[in-house]
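Engineer: sharing a sequence plus its predicted fold:
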Amino acid sequence: MDCSGFDWSQADIQDWEVECIRQAAAQGQYLITKHAFQRMRERGISSHDVRNVLLNGTPVSKDLPHVNPRRAPGINIEGDLQDGRRIRVKISWQEKYAVITAHEVEVKP
């Protein structure tokens, strides 16, 4: 399996994309951008939280590069933290997998 990016030709998240993200997370083969670190610090989200979401979270959407130029391309994965918060992690491809932001999302009853 070629784990070098995403299939930007379709909006559906592919199983191989998720498998590659989880493999990279398990092996520590991803980076967290400066922007993501800043946002994580502001929002009380740790690197451990992000890794846990990448390993165990639910992929919820894919932002394609040609659809909305204001949104960075990537796959959004959500997961619950031990303190009850749910966060969304966006991971993209920048020569390797790269977390580009992480933020809390509202859990709807």
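Structural biologist: Cool, the structure landed.

Engineer: from here on, contacts and neighbour counts on C-alpha atoms
Structural biologist: Fine.

Engineer: which residue ranges of this protein form helices?
Structural biologist: 15-27, 34-43, 47-56 (DSSP state H).

Engineer: ok, and what's touching the first one?
Structural biologist: By that I understand helix 15-27. With CA atoms under 8 Å, 6 or more residues apart in numbering as the contact definition, helix 15-27 has outside contacts at M1, C3, G5, F6, D7, Y30, R51, L54, L55, N56, P59, Y97.

Engineer: how close does the last one sit to N68?
Structural biologist: Going from Y97 to N68 by CA to CA, to the nearest Å gives 21 Å.

Engineer: and here's the other structure:
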Amino acid sequence: MQEFLTALEVLENSSDTPEQETDTLVLTLEQVFDLATDFPTREEIARIRKAARDERIIMSDFSHAAQRSGQRTFTIEDLDFIVLYGTTVEKDIWKVRGDRPTGISFFGTLKSGRKLKVKVSWKGSYFYVTAHASK
């Protein structure tokens, strides 16, 4: 599984395209997320879901969410399912909520009945995921 999403892949299907095509380009947070809106845009959701379909999202340590909810650890497939098919519920913008990284959260229910919130954030050159469970 490749973990890093190049700048060109992030901007694919976006109206913002770099003038020079280079894999070494590091995108700013403002190029990945629209910080002027407090809701997820279609373009942001499309970028994130494309990265998930291409298996190019780094899965961070999400065992804390399982421990807090008293449930077993989530699988990568569980997280992918929520990102691909869940509902977008919120957008955290660090300028507004400085205690959290900027990102978009997806909410859904797994086949097992567990409810899961998966937040996808951006760090320099890649998307990464954190997960939170509901009891």
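Structural biologist: Yep, that arrived. If you're wondering where the values come from, they're calculated on a predicted model, not measured in any experiment.

Engineer: give me the TM-score for this pair.
Structural biologist: Once superposed, the chains reach a TM-score of 0.83 (TM-score structural alignment, normalised by the length of the first structure), with 103 aligned residues with a CA RMSD of 1.9 Å.

Engineer: so which of the helices of the first structure is the most surrounded?
Structural biologist: helix 47-56 (a mean of 19; mean count of other CA atoms under 10 Å).

Engineer: in the second structure, what residues pair with that helix?
Structural biologist: Using TM-score structural alignment, the residues of the second structure aligned to helix 47-56 of the first structure are 76-85.

Engineer: contacts for that stretch?
Structural biologist: So stretch 76-85 of the second structure is contacted by 48-49, 52-53, 59, 106-110, 116-118, 131 (CA under 8 Å, 6+ apart).

Engineer: between the residues you listed, which is nearest E30 of the second structure?
Structural biologist: Nearest to E30 of the second structure out of the contacts of stretch 76-85 of the second structure is I48 (CA to CA; 14.8 Å).

Engineer: just give the closest residue to the most centrally placed residue in the second structure, not the sequence neighbours.
Structural biologist: The centre of the second structure sits closest to V120, judged by CA atoms, centre = their mean, with a distance of 2.0 Å. Counting by CA to CA, 6 or more residues apart in numbering, V120 of the second structure lies nearest to V129, which is 4.6 Å off, once chain neighbours are set aside.

Engineer: equivalent analysis for A36 of the first structure, please.
Structural biologist: In space, A36 of the first structure is closest to T101, 4.2 Å off (CA to CA, 6+ apart).

Engineer: what's the match for A98 of the first structure in the second structure?
Structural biologist: Using TM-score structural alignment, A98 of the first structure pairs with Y128 in the second structure.

Engineer: which ones are touching that match?
Structural biologist: Listed by CA under 8 Å, 6+ apart, the contact set of Y128 of the second structure reads I57, I58, M59, S60, V120, S121, W122.

Engineer: how about V120 of the second structure?
Structural biologist: Counting by CA under 8 Å, 6+ apart, V120 of the second structure makes contact with I48, G103, I104, S105, F127, Y128, V129, T130.

Engineer: what is the burial count for the aligned residue in the second structure for V89 of the first structure?
Structural biologist: Mapped onto the second structure by TM-score structural alignment, V89 of the first structure lines up with V118. V118 of the second structure has 26 neighbours, counted by other CA atoms under 10 Å.

Engineer: just give me the match in the first structure for E44 of the second structure.
Structural biologist: Aligned against the first structure by TM-score structural alignment, E44 of the second structure finds its counterpart in E17.

Engineer: roughly how far apart are its match and D83 of the first structure?
Structural biologist: 28 Å.

Engineer: quick one: neighbours of the closest residue in space to E104 of the first structure that isn't next to it in sequence, just the number.
Structural biologist: The shortest distance from E104 of the first structure to any non-neighbouring residue, by CA to CA, 6+ apart, is to I87 (4.1 Å). Using other CA under 10 Å as the criterion, I87 of the first structure is surrounded by 24 other residues.
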